[in-house]
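Participant: build me a model from this:
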Amino acid sequence: MSKIDEISVDMIESDLRYLKLLSQKFPTISDACTEIINLEAILNLPKGTEHFLTDIHGEYEAFDHVLKNASGVIKRKVNDIFGNTLRESEKKDLCTLIYYPEQKLELALAKEDDVNDWYRITLHQLIQICRNVSSKYTRSKVRKALPADFAYIIEELLHESQVRPNKHDYFNGIINTIVSIGRANEFIIAICNVIQRLTIDRLHIIGDIYDRGPGAHIIMDTIMKYHAVDIQWGNHDILWMGAAAGNESCIANVIRICTRYANLETLEEGYGINLLPLATFAMEVYQDDPCKSFKPKTGPDDVYKEKDLKLMAQMHKAISIIQFKLESEIIKRRPDFALNHRQLLDKINFENGTIMVDGKEYKLNDTHFPTVDPKNPYRLTDEEKELVTKLKFSFLNSEKLQKHVRCLFSKGSLYLKYNSNLLYHACISLDKNGNFKKIKLIDKEYSGREYIDRAERLAREAYFNKGNHANKQYALDYLWYLWCGADSPLFGKSKMATFERYFINEKETHKEIKNPYYDFWDKEEICDMILKDFGLSPETSHIINGHVPVKTLKGESPIKANGKLLVIDGGFSKAYQPETGIAGYTLIYNSYGLQLVQHEPFESTQQAIEEGKDILSTTFILERTADRMRVRDTDIGKELIAQIADLQNLLMSYRKGIIKELK
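Facilitator: Purely as a prediction, here's the structure:
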């Protein structure tokens, strides 16, 4: 008996309304049968390759290159396909051409005596690679990835075998014609882009696109155009989301971090934020202040004039003091955030130049506070109020920033369950015994997944609810809490010691105690508890984390709890690379299992193009499946199986006369 014969009339009639709607798309028995056959075939294809990246922190050149070389996958495919038939220098040039076709073409053609011969050889090589990377997909999916101008030609070349004698001349004829009519450059660029597109089926970004590096806005432009991507928000992302929503404390924090890392171009050039009012204010108020603690952090390749560094330091200090005042407003307004200990301006003894922190007195390394009234230290001056108003207007009216933040909301979330993996940026709050911590939001206690779900709803309400009522204000304040609160799933530390790092030399005050989650994340039973709470099977699932850089120099491992939890923050940000000793990880999940790719620092796009300098990457096999994973083993596979079941019901309803064919 077939599966269809087993379907009862009662099952069909209970779902008749839906089946009638489905019949409009598949109006005949033939249409329904064809779709069932097609979906069953797709279920048996190898699963697509997923790439996981985290904590990119504005390093757009390294990010772009990792996407272009698919974390070293394209290089390995070139080696597999051409082995010893090409010299190493030729394989390197071929890889660089795939990564940067427009730029590399110009350099390659300038060296060739017989350009047409080079075109023909290169086109044959690229088609071989493209055929390899497209082999795991349906023709329909490949067709959708092809550029309109060359879709038909590329499809013919990919699916026609040269080994058949009657097709050999046909194949070569297409190549020769492309060259003879002067379309070889455009065709090469198109097929290189297709190779890049098909090598990564889906991209997961586990948070922190923003801050430190110079090109978060460029990364967001790439993400907005990317074919399949999701984002799990990091605390730095939520900070920019809060700024775009109009939270003044978030705005001050965003500007402070940009001045701290000499990264004003993201604000000014990337988003059109007018910083002139801040610069004018800072020069007037801090003109005689050396602002030593506020000197920007610059890289070895950064070149700034001394006067520019001085101005950035003044702007840095000015916005930091404003930030402390603005944050105090939220802390006073929200006692349930339990952040009263972060109000430190009122703990300063202005006569002695000291401050009380956690019951201990410390000497301040900077006692120049021209805008702080000792009697009312959190009151903004009139000039500061005017400045905040101007900055807020600029953030709210930055068209590009608002577009990027809407993308973060539409493609992002606090966590994601995808193909049996649980993805989130930082942590799930635990108590000291390793149980889910109960956290009060508004008037109710939450814990575990329930708390994360409620937090995400608040984040969305803060941005999309345009009213001015109390719920909107609470949600807006909570966006700032997600940035720096002790029980924020995006932060997970006792405090953000910003004031202490600037004004107190003693390192003991700088310490930020991590949530107990980080004491327990190497224990399998804790990971099992978390996975179960999110509805996943501990036997087949993993937790994938970012946020905390893995210090490989100190022997730390990204693999926790016997492989159940993977920490893939390896230091994409140049600011962290001295700590980590590497320049980031990519986790790759393909049909054979899990691989962790460890990257060395990326020098520059220019060197990659001109000298063929690829990122040096080392691959570690974490898990390898005995049987190759198929689409049926994925979340998409589950959806397709459900669609097949619906189509089988439709087919039976046609055959039993319950629904009539429409054609």
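Participant: from now on I want contacts and neighbour counts done on CA atoms only, so please keep to that.
Facilitator: Will do.
Participant: how about the strands of the stretch 251-400 of the chain, start to end?
Facilitator: Counting by DSSP state E, counting those that start in this stretch, the segments of the stretch 251-400 of the chain that form strands are 348-349, 354-357, 360-363.
Participant: the last one: how far from the chain's middle?
Facilitator: By that I understand strand 360-363. 41 Å (Cα atoms, centre = their mean, to the nearest Å).
Participant: this one next, for a side-by-side:
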Amino acid sequence: MSNSQTKYLQLLASHYPTPAQTITEIINLEAILNLPKGTEHFLSDLHGEYDAFEQVFRNGSGVIKRKLSVLFANELSETELTTLATLIYYPRPKMRIILRTFSATEKNDWYRITLLRLIKLTSFVSSKYTRSKVRKLMSPDFTYIIEELLYQNNDQIEKEAYYHEILTSVIELNSAADLIHALATLIRRLVVDHLHIVGDVFDRGPAPDKIINRLTKHQSLDFQWGNHDMIWMGAASGSAVCIANVLRISARYLNLDTVEDSYGISLRPLAIFADTTYENTSTAFMPKKSQESAKTTSEINQIARMHKAIAIIQFKLEGAIIQRHPEFNMTDRLLLNKINYTNGTITVNNHTYTLTDTDFPTIDPANPYTLTPEENDVIERLLLGFINSAKLQEHVAFLYAKGSMYLRYNGNLIYHGCIPLNEDGSFKALTIANKPYTGRALFDKFDQYARQAFSQPEGSKEKEAALDYVWYLWTGETSPLFGKTAMTTFERYFIAEAETHHEVKNPYYLKRNDEETVATILREFNLSPDDGHIINGHTPVKEGAGESPIKANGKLLVIDGGFSKAYQSVTSIAGYTLIYNAYGLQLVKHQPFTSTEDAIMNETDIISTRRIIETETIRQCVKDTDIGQHLQQQINDLKSLLTAYRQGLIK
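Facilitator: So this is what the prediction gives:
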């Protein structure tokens, strides 16, 4: 053996110090390779809609209900199955509703029956895992009890009294409700082995922070960044222009409470500045009022003023970035210098339009992209708020730890937006530091910049450059997270003519229907076109207009179908999710969610329709997955260690 091999095996020997222990681990790992593949659950474009996310997250896109139907098909009615499923989704509140009219005897009987059913279901869904893995997912408070009940041998008549007494003691000691909660949690953890979030937790909806709080507690997940996530990541990293974008969108969708209440960032400097600077605003800046909003008219008007104030600041900051980065090729987005401030018009693409709003008290026509001292003071205060928000910093650190621009997982390629393409289907290039980047190399470069923006020292040149590229990821033509020629935000606010609002999509969105294009992309990322698939989100699937989420004969799947209520009038549904288990791929379509209270009280689960995309002829095992490859390498290393032991090379 070489010195490096000897050192490696000596380190390995510290974990497996005897031949017997080494053999045991080899046998254990080889057995694991032959267990069924765990279930993967894909969700995308959650956009702050916590309640709908929580329901789909808890029911595993209908997996739990299907397991119950298989196991209790001849024992329980449909009503009883639905009640049991709701109990597993929301154990504590559902128990309170079920038991509120029961007598003490009726409660005890219900506890015993329910515990037996949950134990039976837990045994069913845990059968494809090792005892060690199941144990790690259990509540520490009930590990002993659950293991005893879970692995009881029904043939051992001598232990019937033993198992009966366990349940009796649990009930008599008033611990039955806690055990039911522990079993329900364990079942939810077992039915989904790994969770993929394909971008865009932030914006539109009111509670992205709650979604991230939930995700931080999940046992196994990854995250592919979306464009809306990226501007929040940039804002938390110290990008003034990203902060302006975050606040503008939050004002537009009445979500400033997320910034102030959830993340503790004071917006008072912006509110005071807006109130003293913009007395009146056009209707374009009135926020999109949701049915749930309880804002007063005066509050709405103040938010509209804040909306306009931060939008103007955003346009100025963006202009400065465009001017110092000619490689972005975005000079057509420099619009403030194209305004005729005397006539109230603007010239765009050789056409002159009358502005719908001509109140620009903070813009100097001679230097339109320069912030006033008051604007600069506002943005500096906001910057401190975002950088010093402990909760936001914690959430964004989680996104960096679990996230990436793309992921190759079990033969599939996962990314949020698109692969920038030219009209002929070739990969579109972006020149960075005199070097063109395309395809996978472009993704890797952007991934590097995104991480540098968060990790480089404050004020360093590396950080400032990286922050500019984070903003480009939000809005640039060759950004894989954006995928359009331009973001026409200014035009939508200030020009009535709809022709100026059009945003041309990258050719990818037409080419992704072509199997050869998808095959080319998979090969670019060193994946098999025969076995691999692409999963992405970003663009709502307009099912009402006949659009299908299944592209390229099933090789590419779009799972953004409208979780966000803001999109549901266009999509006609409330989102797609994807299940990938040992038997193949299943696309799940969801109807709009009412409320968590309705789901608990009236057992109104999200109506979901399952569609089989691809079925495996042979049930996939762990050995067919990425984890299986890692385990096989560990087995090979352990066999080398065993050989070294037997040959006397290692003590």
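Participant: one step back: and the strands of the stretch 251-400 of the first structure: which comes nearest G657 of the first structure?
Facilitator: Closest to G657 of the first structure of these is strand 354-357 (Cα to Cα; 79.9 Å).
Participant: mind listing what's buried in the closest one?
Facilitator: Buried residues in strand 354-357 of the first structure, counted by 16 or more other Cα atoms under 10 Å: T354, I355, V357.
Participant: contacting residues for the spatially most central residue of the first structure?
Facilitator: Central residue of the first structure (Cα atoms, centre = their mean): I205, 2.5 Å from the mean position. Applying Cα atoms under 8 Å, 6 or more residues apart in numbering to I205 of the first structure gives the contacts F52, L53, T54, V229, D230, I231, Q232.
Participant: stretch 31-40 of the first structure against the second structure, how far on average?
Facilitator: Mean deviation of stretch 31-40 of the first structure relative to the second structure after superposition (mean Cα distance after the TM-score superposition for the first structure): 0.5 Å.
Participant: which residues in the second structure does that stretch align to?
Facilitator: Aligned using TM-score structural alignment, stretch 31-40 of the first structure spans residues 21-30 in the second structure.
Participant: can you map out the strands along the stretch 451-600 of the second structure?
Facilitator: Along the stretch 451-600 of the second structure, the stretches classed as strands by DSSP E, counting those that start in this stretch are 534-536, 550-551, 556-558, 576-581, 584-590.
Participant: just the stretch 101-250 of the second structure next, same as before
Facilitator: 194-197, 221-224.
Participant: dump those to TSV, plus distance to L371 of the second structure.
Facilitator: Output for those, formatted as TSV (distance: least, Cα to Cα, whole Å):
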stretch	distance to L371 of the second structure
strand 194-197	38
strand 221-224	34
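Participant: which one of those strands lies closest to K639 of the second structure?
Facilitator: Set against K639 of the second structure and scored by Cα to Cα, the strands of the stretch 101-250 of the second structure come closest in strand 194-197, at 29.1 Å.
Participant: format the strands of the stretch 451-600 of the second structure as TSV; extra columns: mean neighbour count and distance to S266 of the second structure.
Facilitator: Converted to TSV, those look like this (neighbours: other Cα atoms under 10 Å; distance: least, Cα to Cα, whole Å):
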stretch	mean neighbour count	distance to S266 of the second structure
strand 534-536	23	35
strand 550-551	18	44
strand 556-558	24	37
strand 576-581	24	36
strand 584-590	20	37
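Participant: S569 of the second structure is nearest to which of these?
Facilitator: strand 584-590 (14.2 Å).
Participant: can you find the partner of T138 of the first structure in the second structure?
Facilitator: So T138 of the first structure corresponds to T130, using TM-score structural alignment.
Participant: for P214 of the first structure, same thing?
Facilitator: So P214 of the first structure corresponds to P206, using TM-score structural alignment.
Participant: over to I641 of the first structure?
Facilitator: Applying TM-score structural alignment, one finds that I641 of the first structure aligns to Q632 in the second structure.
Participant: how many neighbours does that match have?
Facilitator: Neighbour count of Q632 of the second structure, defined by other Cα atoms under 10 Å: 17.
Participant: and for H351 of the second structure?
Facilitator: 8.
Participant: what do we get in the first structure for it?
Facilitator: With TM-score structural alignment as the criterion, H351 of the second structure matches K360.
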